[in-house]
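1. Just a sequence and a predicted model for now, questions to come.
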Amino acid sequence: MLLRSTLAGLALAIAATQASAEAIRIAIGTQDTTINCAAGGLLIRELGLLDKYLPKDGKYKDAQYVIEWKNFTSGAPLTNEMVAGKLDFGAMADFPGSFNGVAHLDAGKQSLFISVLSGSIKGSGNGIVVPASSSVQSLSELKGKTISVPFASTAHGMLLRAVAAQGWDPEKDVRIIAQAPEIAGSALRSNRIEAHADFVPFAELFPNRGFARKIFDGSQAEAPTFHGALVDADYAKKYPEIVIAYLRAGIEADQLLAAEPEKYSELIEKVTGIEAEVNYLFHGPLGLQTRDLSWKPEYRQAVATSIDTLKLLKRTDRGLDTAKFIDDQYIRAAFKASGLDYDKKLGNYAPLPLQARDALTGKPITDFKRLAQIWVRGEDKVRHYASPEAALQALAVLEEEGKDIRAIYAQAADSGIKLLANQAWFVRDGKGQLKAFLLKQQAESYAQANGGEALDFVSVNQKLLASR
């Protein structure tokens, strides 16, 4: 009897030792080129942040972690591998994320949307572009035309809402075809497509590369959009501490981006090839989108809207209980463990703030509605100016000095979104002040109502040079 008891105890001890020495897989699917996922993938991986937060005590005392990373160009194949059990975590936008939830249910499984990573309650990030040589200046001119879009993406949802807002029938008044971003880029270059709708960062990347022009920003559709992180529900139940560790690594990645956006924009370019100036457009202060890890009501609604649109597209006939699918317990725990106030963040809608001095006068900038910025190649920091006219005056001097200009930014006077200034339209009022707009139509409407002249970037630059 004593021997049997001893053997049983020994067996239990061996089992406990094996459990504590368990090799725990942490398989994470990333979308590196979808740069708004950076704080949930690329930066965590490249900076080795996850190791800092993985639990190493209690049941994890002797755990051996096997961290696996796999990069994807879109959410659909990432979802396929999550459903197949090959991945534990994934980062993607609201539309593919919602489809991820549906696909798991179809397979008798469950995934959880555990955090937002970056987004816009206005809808910025998605956009529509045309070839650079196109005469089209606004969406209203695309009736009867062909518009390509990655199907069942967040950009597809934006396009359908934008078409509906025009009062058009999406099956009769426009021809919508499926086209991936990498194919669309080539088609735009060779004028083989009349317009293309896409998600982050392509509606800014293609214009920045000079072969496309943005004619519609997702904020005009007034539909919130975001990218976020998901996890397999069974995995989260088994290893909640690892889920929290992953999110804490994401919190640190977000903080690093906020502190040094130029530096980490450069890192993203090094890994993905997407120019740092485009990364800064999103991740820098007062950026096109706001990095935000909290589940604001607008982002919850974006998930519900995505599911409804997926039904409309006949990609699913299944509903999804967003109250169960969106699970904020892990991000709340991660905030607490990181010494942060989640509820305070939940109520904060402000973009990443900017504390800066005018590069010409040295005076603090207090009004950011007319902020303009210049990034000179070879300089670690973006230069800030209190007005577009000040930035353009400085630009003329920099060009005379032979400086290579990476990017010029301006804040839109109506929507407040950050623009690539060389793609923008401007109105010069009676006081000589410039106001920036995304579209020619917006600038002309403002000029008619308030006085002034609508000018493209080249024209306004020439006028300023002539007045020097």
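-> Ah, there it is. Numbers count the residues shown, from 1 in each chain.

2. Please make it C-alpha for all contacts and neighbour counts, starting now.
-> Will do.

3. quick one: the helices in the stretch 51-200 of the chain?
-> In the stretch 51-200 of the chain, the segments counted as helices under DSSP state H, counting those that start in this stretch are 75-83, 94-106, 154-165, 181-189.

4. Would you reformat these as TSV and include mean neighbour count?
-> Converted to TSV, the helices of the stretch 51-200 of the chain look like this (neighbours: other CA atoms under 10 Å):
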stretch	mean neighbour count
helix 75-83	20
helix 94-106	24
helix 154-165	22
helix 181-189	17
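
5. can you list these in TSV and add distance to Gln329?
-> Listed next are the helices of the stretch 51-200 of the chain as TSV, based on distance: least, CA to CA, whole Å:
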stretch	distance to Gln329
helix 75-83	21
helix 94-106	17
helix 154-165	25
helix 181-189	35
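
6. Which one of those lies nearest to Asp232?
-> Across the helices of the stretch 51-200 of the chain, Asp232 has its closest neighbour in helix 75-83 (7.4 Å, CA to CA).

7. thinking again about what came up before, the helices of the stretch 51-200 of the chain: which one's closest to Arg213?
-> Closest to Arg213 of the helices of the stretch 51-200 of the chain, according to CA to CA: helix 181-189, at 9.8 Å.

8. Mind listing residues that contact that closest one?
-> By CA atoms under 8 Å, 6 or more residues apart in numbering, the surrounding residues in contact with helix 181-189 are 130-131, 148-150, 193-196, 198, 202, 206, 211-212.

9. can we see that at 7 Å?
-> 131, 193, 196, 206, 211-212 (CA atoms under 7 Å, 6 or more residues apart in numbering).

10. Show me the one in those residues that has more neighbours than the rest.
-> Of all these, His196 has the most neighbours under the rule other CA atoms under 10 Å, reaching 31 neighbours.

11. Report whether the expected contact of that one with Val130 is present.
-> Yes - applying CA atoms under 7 Å, one finds His196 in contact with Val130, separated by 6.4 Å.

12. circling back: ok, of the contacts of helix 181-189, which one's closest to Leu256?
-> Closest to Leu256, out of all of the contacts of helix 181-189 and judged by CA to CA, is Phe206, at 26.8 Å.

13. Included below, for side-by-side comparison, is a second structure:
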Amino acid sequence: MKLKKVLLNTMMLTVVTALSIGCGASKKLTSSAENKAASLDLPKVVNIGTQQMPNDEKIAIEKGFFEKELGVEVNIVQFEAGDIRNALVSGDIDFALLGSASATQGIASGIDVETIWIHEILGEAERLVVKNNSNINSMKDLVGKKIATPFTTTTHYSLLKALELNGISQRDVTLYDMQMPEIYAAWQRGDIDAAYAWEPTLSNLLKDGKTLLSSKDMSEKGVVTSNVEVVRREFAQRYPDIVTKYIKAVNKSINLYNESQAEAVKTIADALEITEEEALKQIQGSIWLTAEQQLEPAYFGTSAKKGNLVESLKDTADFLYKQKSISSVPRLSTFENAVNPSYIENALK
């Protein structure tokens, strides 16, 4: 089984463009602000690719933190997991929220980006769940079963590692590459026995399912996954202040959650159209880090001495190479070059 390759074609460009117009929450500035942006050699518009997740970026979007911090027009474009990297490659977006496995594959495959922020360390927010009537009570019971997850994502990586750790070959199961809406539809039809999914789809699956394994369980086995933010290197080098201001915006969301949890939870609940109780449950399924915490050795480290994030991405790449998902042996230097703590450092000055 091979992971999806990045495909650049006219149809994809058309879809991304349509998404930018139809799905994006574009917000305009006044003509005076646009003139100011032009005079300061700022971009006329910043395109931020996101996914439907209960995290700090979602709060920043809903609260308008990006517009306030960046000072230019901001276009928010929502994607499913498989499409967002294609838009990044084509230059249709400047920033992208990616799972650590997807970011790793992109970096190892030559996509010229910098990793600038960890949105969350994943735990109970991502789980391998099975149908209540599937008679699956252990990992060994998955043999011969049908399992769905989006390929080239944190859930896919965790699923493959879980199978490997339990001595189960990929040939012993049937894997389906599905996005979250497709997974839920297949689940309701009874077409699949299990799925490794994230919120908010995860909560819907659990209405008729049970947890077999979580990403928290996997992290305790040394398989750590996260959602990260990457930015096109060309964009970052031309507009480093914009990247720093992006960091300020999402860190403002973290501070809001830490200082006024009720407001942050309500913001997520309204955005995802779920109850506040459910929003809090989903948020607590992962670990949010402040800018100061991100600079600790366990994560980004500093510009002078980069932290464990580099090794974590390299370990993920080694696994993907073994799975034949990337074509060449990944070098540690590739990930050292792609992890850039300087924007977080500058945001804290």
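-> Thanks, I have the structure now. Since the model is a prediction, treat every value here as computed from it, not as a measurement.

14. circling back: among the contacts of helix 181-189 of the first structure, list the two that are farthest apart in space.
-> Most distant of the contacts of helix 181-189 of the first structure, by CA to CA, are Ile193 and Phe206, 13.6 Å apart.

15. Give me the angle between the strand ranked longest in the first structure and helix 94-106.
-> For the first structure, the strand reaching the highest residue count under DSSP state E is reported as strand 111-120. Angle, strand 111-120 of the first structure to helix 94-106, by axes from the mean of the first three to the mean of the last three CA atoms, to 10 degrees: 180 degrees.

16. Aligned to Ser140 of the first structure, what sits in the second structure?
-> Using TM-score structural alignment as the criterion, Ser140 of the first structure maps onto Lys140 of the second structure.

17. follow-up on the earlier one: tell me the one among the contacts of helix 181-189 of the first structure nearest to Ile242 of the first structure.
-> Nearest to Ile242 of the first structure among the contacts of helix 181-189 of the first structure: Phe206, at 37.8 Å, using CA to CA.

18. ok, the closest one - contacts?
-> By CA under 7 Å, 6+ apart, the neighbours of Phe206 of the first structure are 185, 212.

19. And it, which helix or strand is it part of?
-> Using DSSP states H and E, Phe206 of the first structure sits in helix 202-208.

20. one step back: switch the contacts of helix 181-189 of the first structure over to JSON lines; also include distance to Asn450 of the first structure.
-> JSON lines is the format used below for the contacts of helix 181-189 of the first structure (distance: CA to CA, whole Å):
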{"residue": "Pro131", "distance to Asn450 of the first structure": "31"}
{"residue": "Ile193", "distance to Asn450 of the first structure": "36"}
{"residue": "His196", "distance to Asn450 of the first structure": "33"}
{"residue": "Phe206", "distance to Asn450 of the first structure": "32"}
{"residue": "Phe211", "distance to Asn450 of the first structure": "33"}
{"residue": "Ala212", "distance to Asn450 of the first structure": "30"}
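
21. and which of those residues is nearest to Thr316 of the first structure?
-> Of the contacts of helix 181-189 of the first structure, the one sitting nearest to Thr316 of the first structure (CA to CA) turns out to be His196, at 24.5 Å.

22. Okay, the nearest residue to the closest one once chain neighbours are set aside and Phe72 of the first structure: tell me how far apart.
-> The spatially closest residue to His196 of the first structure, leaving aside those adjacent along the chain, is Ser148, at 4.7 Å (CA to CA, 6 or more residues apart in numbering). Distance from Ser148 of the first structure to Phe72 of the first structure, counting by CA to CA, to the nearest Å: 21 Å.

23. more crowded one of the two?
-> Using other CA under 10 Å as the criterion, Ser148 of the first structure and Phe72 rank with Ser148 on top: 25 against 17.

24. my guess is that one meets Ala197, correct?
-> Yes - counting by CA under 7 Å, Ser148 of the first structure does reach Ala197; the two are 6.2 Å apart.

25. got the buried residues for the helix or strand hosting Gln448 of the first structure?
-> In the assignment (DSSP H and E), Gln448 of the first structure maps to helix 440-450. If you call a residue buried by 16 or more other CA atoms under 10 Å, then helix 440-450 of the first structure has these buried ones: 440, 442-444, 446-447.

26. so where is it in the second structure?
-> Going by TM-score structural alignment, helix 440-450 of the first structure sits over no part of the second structure.

27. Tell me which other helices or strands that helix touches.
-> Here helix 440-450 of the first structure touches strand 425-428, strand 453-456, going by 3 or more CA pairs under 7 Å, 6 or more residues apart in numbering; DSSP states H and E.

28. Turn those strands into a markdown table, including distance to Ala466 of the first structure and mean neighbour count.
-> Compiled in a markdown table, these are given as follows (distance: least, CA to CA, whole Å; neighbours: other CA atoms under 10 Å):
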| stretch | distance to Ala466 of the first structure | mean neighbour count |
| --- | --- | --- |
| strand 425-428 | 14 | 26 |
| strand 453-456 | 15 | 21 |
